[in-house]
Each structure stands twice: as C-alpha cells, then as structure tokens.
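> Coordinates only, no sequence provided:
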C-alpha cells in the first residue's frame, strides 16, 4: 500500500508486505542491515536476539511479513528501494516494553518508530525525515493517534551510522515531533500527536 509520496524528489513509500519482501532483502543485503539484525532487535529479548543474529533473524522477520504483521515502510527513489523505517504498535516491541530508559510515559496507545535504515549513498540527504513522515502517515492510516520515537543524540559530528539506527532528534523535529521525555543524556523520547 502506498503510504507517502514526495514527487519533488521522486520518492515513494510503501508499507512492507509479501510483495515487497525481495526489496527489503535487497536493501538490507547480506548483513541484514546491520550485523544480522534484520530489524528484530526490539522485537526479541536481548538473549534471543543475540542467538538469532543473521539467518534466524531473517527467517523471523520473513515469517512476520508472511503473516501480514505491521512492520514498517520501505522508501523507493526512482523505483529503487533505498530506505526502511520500522513502525508498529509499541506493544509489539518486547525490549522497548521492558526498557527503563524508554518506559511508558502514560497509558496512551502509541505506535513506535524503532529503526531507520538508509542505503549508504542516500544518507545525510533528508531521506530519514521523509521516512519518518511516511511512518506517521502509515500509523494514521492504521488509526493511531500518537507516534513515539526514541532518537539518539549524536555525541560527535562523525558518529558511525550504526550508532544512530533509531534516528536523531533533528530529523524527528523536522517531521513535527516534540520532546516527550529525556531519561538519559544520549536518548530521548519524542512524540507526534496525530490530529
């Protein structure tokens, strides 16, 4: 399903489904985005995630895709998959639910953006903000009222991309998010309230 479009830069964003699995596989490559993650880090207990790195995580996410689970959105530039944003109801993320730093602010039902992955050649070009906007729209299409995010505050201008996989605050601010809580020097909780 098409969830977002920016015709100025020829960017389209679709929800991940069975028909787009090969595109996610192409985007993530042999390393499964980063170190065999396959975007399963937040969905599993840490010990389980570590045991599954690589092919087992790939099988786990593929199984979720085949079950039509809500997983996130894929960005395409000129028809080529270039970016991913994981977004789903917060209760689907086990590690997030058990986090002290990211414990729930309130009892509101929220959707969570937990990961952004962009092909190396397209990083630092504003694609993450576009993906975040697409994730908000996808959440809205699924009747969400609040979208939450957990960006990392960069400690340096040259922070490796692998350390910023939850995004950075400025990208979320550009997409309309506001600070909701800060329980750590390097991590924030931000929210977008859908009207």
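That came through, no problem. Bear in mind the structure is a predicted one, so any value in this text is a computation, not a measurement.
> Only C-alpha atoms from now on, for both contacts and neighbour counts.
Will do.
> At which residues are the helices of this structure located?
Ranges of helices in the chain, per DSSP state H, are 21-28, 46-52, 55-66, 94-97, 127-141, 169-174.
> Just the endpoints, please. Distance across stretch 20-36?
Taking CA to CA, to the nearest Å as the measure, stretch 20-36 stretches 19 Å from start to finish.
> this is the comparison structure:
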C-alpha cells in the first residue's frame, strides 16, 4: 500500500463542487452520478445524466452522506459511494450481489478515481481512508465490498470496475467471504 496523504470528506452541499470535479461532465460513467445501485434500471436510464445528478444532489443535501470525496494535497481526486445495504435496492434484487447473510454492513458500492490520478495506487489508500471515516461515523461494525477480480490478467471493464478491484481491497485489509461468480467477490472489513 502506498503512503499518500489521501484525505476524505463527506459529500454534502459544501463538497458538491468537488464531487462534480471528480466525476466530470459524464457523471463518472454514462451519466451515472453513482446512482446505479440506488435506482431500478428503468429509473436509472430515465435519469441518465442530469436526472441522476439531481438525485445524487438531493442525497448530498440529506442527513446521511451517500459517500466521500477523496483529496490529495487538497485537490479532489476520488470518490467512494456507500450506505447501508438497504440503500441499494437494485443490489438487493441482484442474484449476484444479494446479501449473503443478515449481518448489518455498510456497503461500498462505487470507487472512482479521476482519470488524471489513475494508475498511481490510490484505490487502496482511498479504501483505507473511507474505512477510517466509517469507523468514526458508522453504526455498523462491518464494511462490505463487491469488487471484481478479472481472470487471466485482463483489465476490468468500466461497467464492472465501478465496485473496485479485489487486489486493492486485499491491500486495504479486506477478506473474501463469498465468490458468487469466478470474477466477482464479496469482501469484508471489521471496523472495530
């Protein structure tokens, strides 16, 4: 794991401009704005772009932040979306990512690093910083993630890499608890 000084701040109306800077004009990928797991596919497609952006803005102005913005030397460079598993109905309905047990967890659903900062080993640092933040603020004692582990050294595609890469979670101290598909893992980390 690298030793960058990556810091995180919750997404609120105060950090909204920084979040937009990280996500770029496309809202991360294809107008998602990190709403993929929070909406049905029909709702997500109907809101693609400005609608999903407005929905995330509403969440950012709510009482519980939907994630954190990551900063390197004060510059916004990364994003991690999270919430209680119940915040992600699409994930709950998924045969692949449905809950493996009844443990109360905080689900990490999206990791996004600004293109200009990719390939610098920031994902593990982001995960560590997010877990530090959650250790201070979350009611749940366990963090759960759903990364991919591409086979044969292939790169993960944009559509499935949004949940992160397994090696970055291993480097941050997560352990595998299930593998619903050969390239898709469920991993956990204890906050306490």
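Yep, it's here. Note that this is a predicted model, so its numbers are computed, not measured.
> Mind checking the TM-score on these two?
Scored by TM-score structural alignment, normalised by the length of the second structure, the superposition of the two chains gives a TM-score of 0.92; 189 aligned residues with a CA RMSD of 1.6 Å.
> most packed of the helices of the first structure?
Ranked by mean neighbour count, those are led by helix 127-141 with a mean of 23 (mean count of other CA atoms under 10 Å).
> Show me the contact partners of it.
For helix 127-141 of the first structure, contacts defined as CA atoms under 8 Å, 6 or more residues apart in numbering pick out 3-4, 13, 15, 72-73, 75, 83-88, 111, 113, 116, 118, 145, 147, 167, 171-172, 174-175, 192, 194.
> can you tell which of the helices of the first structure is closest to residue 162 of the first structure?
helix 21-28 (13.0 Å; CA to CA).
> now residue 40 of the first structure: how far from residue 96 of the first structure?
In terms of CA to CA, residue 40 of the first structure sits 12 Å off from residue 96 of the first structure.
> Check residue 38 of the first structure too.
Residue 38 of the first structure sits 17 Å away from residue 96 of the first structure, going by CA to CA.
> quick one, what contacts whichever residue in the first structure pairs up with residue 5 of the second structure?
Using TM-score structural alignment, the equivalent of residue 5 of the second structure in the first structure is residue 10. By CA under 8 Å, 6+ apart, residue 10 of the first structure lies in contact with 77, 78.
> what's the answer for residue 29 of the second structure, then?
Residue 29 of the second structure neighbours (CA under 8 Å, 6+ apart): residue 158.
> now with 10 Å?
Residue 29 of the second structure is in contact with 23, 48, 49, 112, 158, 159, 162, counting by CA atoms under 10 Å, 6 or more residues apart in numbering.
> is it true that residue 14 of the first structure touches residue 77?
No: between residue 14 of the first structure and residue 77 there is no contact under CA atoms under 10 Å: 11.6 Å.
> which of the two has more neighbours?
Neighbour count, other CA atoms under 10 Å: between residue 14 of the first structure and residue 77, residue 14 has more, with 20 against 16.
> Leaving out chain neighbours, which residue sits closest to that one?
Leaving aside its chain neighbours, residue 14 of the first structure sits nearest to residue 2 (4.4 Å; criterion: CA to CA, 6 or more residues apart in numbering).
> and the gap between that neighbour and residue 40 of the first structure?
24 Å.
> between the two, who's got more neighbours?
Using other CA under 10 Å as the criterion, residue 2 of the first structure and residue 40 rank with residue 40 on top: 22 against 13.
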